[in-house]
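Colleague: how does the following fold in three dimensions:
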Amino acid sequence: MAARLLAHDVSDLCLGKPSITSLPISATIHDALTELKSSEDTHISIWTCTHNHLVVSDDQLISECRCVGKICMVDIICYLCKEDNISDPSTALKSPVSVLMSHGRPGVIQHVEPSFSLLQAIDLIINGAQNLVIPIKNKTTKRKQLRQYPTNAPTAHVGGREFCWLTQEDVVRFLLSSIGLFSPTAAFSIESLGIITTDFLTINYHSPASKAVHAIASSLVEQTSVAVIDDDGVLIGEISPFTLNYCDEMVAAAITTLSAGDLMAYIDCGGPPEDIIKLVEERLKERNLTGMLEEFSVYSSGIPFCSNNSSSDEESLPSPTTTRSGGRYNRSSSYSARIMRRAEAIVCYPGSSLVAVMIQAIAHRVSYVWVIEEDCSVVGIVRFCGMLEVFREHLERMCD
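Modeller: Now for the predicted structure:
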């Protein structure tokens, strides 16, 4: 049974996946922002390519076109929060996308061939890979002369060849479809499996949200979140990159001027309350941030909203506090058809089973789940990476 599962290669997980949206390394942040607002993707891949000479094989084509990073709305938001940029966001957006990739760590993006094994893919993820870039087999893309593209033109294919990428979520979802092979391990508690990470990022509810900018950037790299806690360590909510990715770049104004608690209300379901919008504008005036004030005033006058839908699985999950209900606003009307989770923290308990936590994370499209005690104090966090380590060990035992 284990051999059958391990016989799968990454191409089996690519079936039906769309080609990734890409930008050249020479593009500006404004180019990336425009593409993010019009695309169904939350991340844009960044490439270095040479398109002005002949290639004789796909292998050589791959060596000439490489994905060197990925950009999302959170990268842009954190960049705009910097002191030099918050006063003049228009100028900041003219910077090259390369400045957004300086905080990343090597190995987050990995090129692999379609024949790469599932086990090899799991090993890469455990060692820090977040996205595996895989060429899509398409006979029509094989050509000896590469097409010329404008220097900053966004494209769903690179160098005449299309690519997709696999995420940690894709691999965990695939393993969940064969969860019966991992009995009884999948039924063990996350505490007994030792996958609760007690080193996590926090900010006090009353602290300025600006103090969390570095933590937000770090949580994006680590694919976790920032816990918002009270003085007793009780989980009030979170500032999550997964939620911020569905917001607009002008959230930078809210992060700069609000407390962590007010920021949660600002990005919560249903869009920012009018009184908090006015508070942001007043504080931008007080700090003489005229450039951001002008941008924010235009933005806040026409914030789009999502539909107010909730699912039964959301209502059944434990929640540390009473949170606001309603649909959460997004940055573009093109996102209205998406399935987007609420801004509240997704939580479990030390005694929760591994399979239950997997289902929670996948249902809410996040790569982590907070672990709390009965009094809602934070114990730690469980990540996809830790789950995959458990499955990797189980597969090794099955193959012995």
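Colleague: could you use CA atoms for every contact and neighbour count after this?
Modeller: OK.
Colleague: give the contact list for the spatially most central residue of the chain.
Modeller: Closest to where the C-alpha atoms of the chain average out (C-alpha atoms, centre = their mean) is F242, at 5.0 Å. By C-alpha atoms under 8 Å, 6 or more residues apart in numbering, F242 lies in contact with V366.
Colleague: and for comparison, fold this next one:
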Amino acid sequence: MAARLLAYEVADLCLGKPPLRSLSSSATVADALAALKSTDDDHFISVWNCDHNHSLKARNLQECVCVGKVCMVDIICYLCREDNLISPAVALKSPVSVLLSTVKGLVKHVEPSSSLLEAIDLILEGAQNLVVPIKSYSKRKQLLQKSVPSTIHNGREFCWLTQEDVIRFLLSSIGLFSPIPTLSIDTLGIITNEFFAVDYYSPALSAIDVISRSLLDQTSVAVIDENGILIGEISPFTLVCCDETASAAITTLSAGDLMAYLDYGGPPEEIVRVIQSRLKERNLEWMMEEFATIDQYSTTNSSSSDEELTSPTTPLSMMGRYSRSSSNSARMVRRPEAMVCHPGSSLVAVMVQAIAHRVNYLWVIEDDCSVTGIVTFANMLQVFREILESMI
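Modeller: Purely as a prediction, here's the structure:
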């Protein structure tokens, strides 16, 4: 029965998880940018507030706490603010704290002995990442990691668990929940009718607030026409694979053109020309020169190859370049179009589809492609939480 899952602890879900790369809360936005470009392992980097001034004996976990996380979307949205568009280089000198959400509880420390049920409860209460202590790497491996952000805090390493990790774990035991997983998401009542959407022809810059909010909610922004038909999406899960130059695209393009820009493989040349032309019209053409300087700084402070360091970079060739190789980035297995399902889709089918495409949600559409809602991992976890509770 599903009740046997109650015996599992958080530690069971941490097996094989890599240690968290971290950044000090005293770092700058530029430091965060360089750190995000340094490896292909993860699109997020944890931010820590640590006090290492006390003696080793006095140190404890409370003195070294993960206070949040940042990704490239945070930086892009930050650079899109009107006052930061004037000088991106100056904006990047700001403390990394300007990127952290003011919403409390997005990141929670938990012990390895915490139960699966406790982990699910924390996620349903709003936690996006659970920070869990793990067995430290050997000293030799730690030495090999000197070129990347630190993973050590008071002699300990940590990993974090996400909604996706928990959903994957539950899917591995999906038969224990029969027949619930075969029911439709409509029957289960887990379709959320409130979602973020923008018109296809609206300026992409007008969507910057909902892009930030969708990142916070781990969802996406639907791009629709005047009839409510789903044309595509502006997804943080795709935007996270871009570099800082995407802020120039958001500033100048329509929502529809931004979708083309975000298409994997990089934007079409005509889109790049449109961006440069509109930057010039707004007297912002020098933005790309600043981005070239920023990119040189970030690359110099990352683990890029010597060939990359010595290759000339122009604003035109840099535009739209992803900060990670598409062959190494797990997120890049996604197709560019929005992932959809129907009200009659079964819970297990939706779980499999979302996990396969590395997203935390699916758009729910009718036969005419009009959007009726969205179904998220949080919605799914609520179903499993109720089943597990009934087994107590």
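Colleague: what's the TM-score for these two chains?
Modeller: After superposition, the two chains reach a TM-score (TM-score structural alignment, normalised by the length of the second structure) of 0.88; 361 aligned residues with a C-alpha RMSD of 1.8 Å.
Colleague: what does the residue nearest to the centre of the first structure correspond to in the second structure?
Modeller: Superposed on the second structure with TM-score structural alignment, F242 of the first structure falls opposite F237.
Colleague: where's its match, which helix or strand?
Modeller: helix 236-239 (DSSP states H and E).
Colleague: tell me roughly how far that helix lies from the first structure on average.
Modeller: Here the mean offset of helix 236-239 of the second structure against the first structure after fitting is 0.3 Å, by mean C-alpha distance after the TM-score superposition for the first structure.
Colleague: that helix: what's the following helix or strand?
Modeller: By DSSP H and E, the next helix or strand past helix 236-239 of the second structure is helix 246-252.
Colleague: from the chain's centroid, how far away is the helix or strand just after that next one?
Modeller: Per DSSP H and E, helix 246-252 of the second structure leads on to helix 255-262 as the next helix or strand towards the C-terminus. With C-alpha atoms, centre = their mean, to the nearest Å as the basis, helix 255-262 of the second structure stands 19 Å off its chain's centre.
Colleague: with stretch 76-87 of the first structure instead?
Modeller: Worked out by C-alpha atoms, centre = their mean, stretch 76-87 of the first structure lies 20 Å from the chain centre.
Colleague: name the surrounding residues that touch it.
Modeller: 29, 33, 89, 91-92, 100, 210, 213-214, 216-217, 249-253, 255-256, 289-292.
Colleague: tally of neighbours for the residue lying closest to V73 of the second structure once chain neighbours are set aside?
Modeller: The shortest distance from V73 of the second structure to any non-neighbouring residue, by C-alpha to C-alpha, 6 or more residues apart in numbering, is to V240 (5.2 Å). Using other C-alpha atoms under 10 Å, V240 of the second structure has 25 neighbouring residues.
Colleague: same check, this time on H103 of the first structure
Modeller: 11.
Colleague: gap between the counterpart of I267 of the first structure in the second structure and V70 of the second structure?
Modeller: When the second structure is aligned by TM-score structural alignment, I267 of the first structure is paired with L262. Going from L262 of the second structure to V70 of the second structure by C-alpha to C-alpha, to the nearest Å gives 20 Å.
Colleague: what of H342 of the second structure?
Modeller: 33 Å.
Colleague: likewise for V274 of the second structure?
Modeller: Per C-alpha to C-alpha, V274 of the second structure is found 30 Å from V70 of the second structure.
Colleague: who has more neighbours out of those two?
Modeller: V70 (22 against 15).
Colleague: quick check: C164 of the first structure is in a strand.
Modeller: Yes: the assignment for C164 of the first structure (DSSP: H, G, I helix; E, B strand; the rest coil) places it in a strand.
Colleague: need the counterpart of it in the second structure.
Modeller: Here C164 of the first structure is matched to C159 in the second structure, going by TM-score structural alignment.
Colleague: likewise for V366 of the first structure?
Modeller: Alignment note (TM-score structural alignment): V366 of the first structure maps to V359 of the second structure.
Colleague: excluding chain neighbours, what is closest to that match?
Modeller: F237 (6.9 Å).
Colleague: and if you look at A7 of the second structure?
Modeller: S115 (7.2 Å).
Colleague: so how far is M339 of the second structure from the residue nearest to V359 of the second structure?
Modeller: From F237 of the second structure across to M339 of the second structure, the span is 12 Å (C-alpha to C-alpha).
Colleague: now E289 of the second structure
Modeller: 36 Å.
Colleague: now C80 of the second structure
Modeller: From C80 of the second structure across to M339 of the second structure, the span is 27 Å (C-alpha to C-alpha).
Colleague: again with L230 of the second structure
Modeller: Using C-alpha to C-alpha, L230 of the second structure is found at 11 Å from M339 of the second structure.
Colleague: who's more crowded, those two?
Modeller: L230 (24 against 17).
Colleague: is it fair to say that one lies in a strand?
Modeller: Yes: using three-state DSSP, the assignment for L230 of the second structure is a strand.
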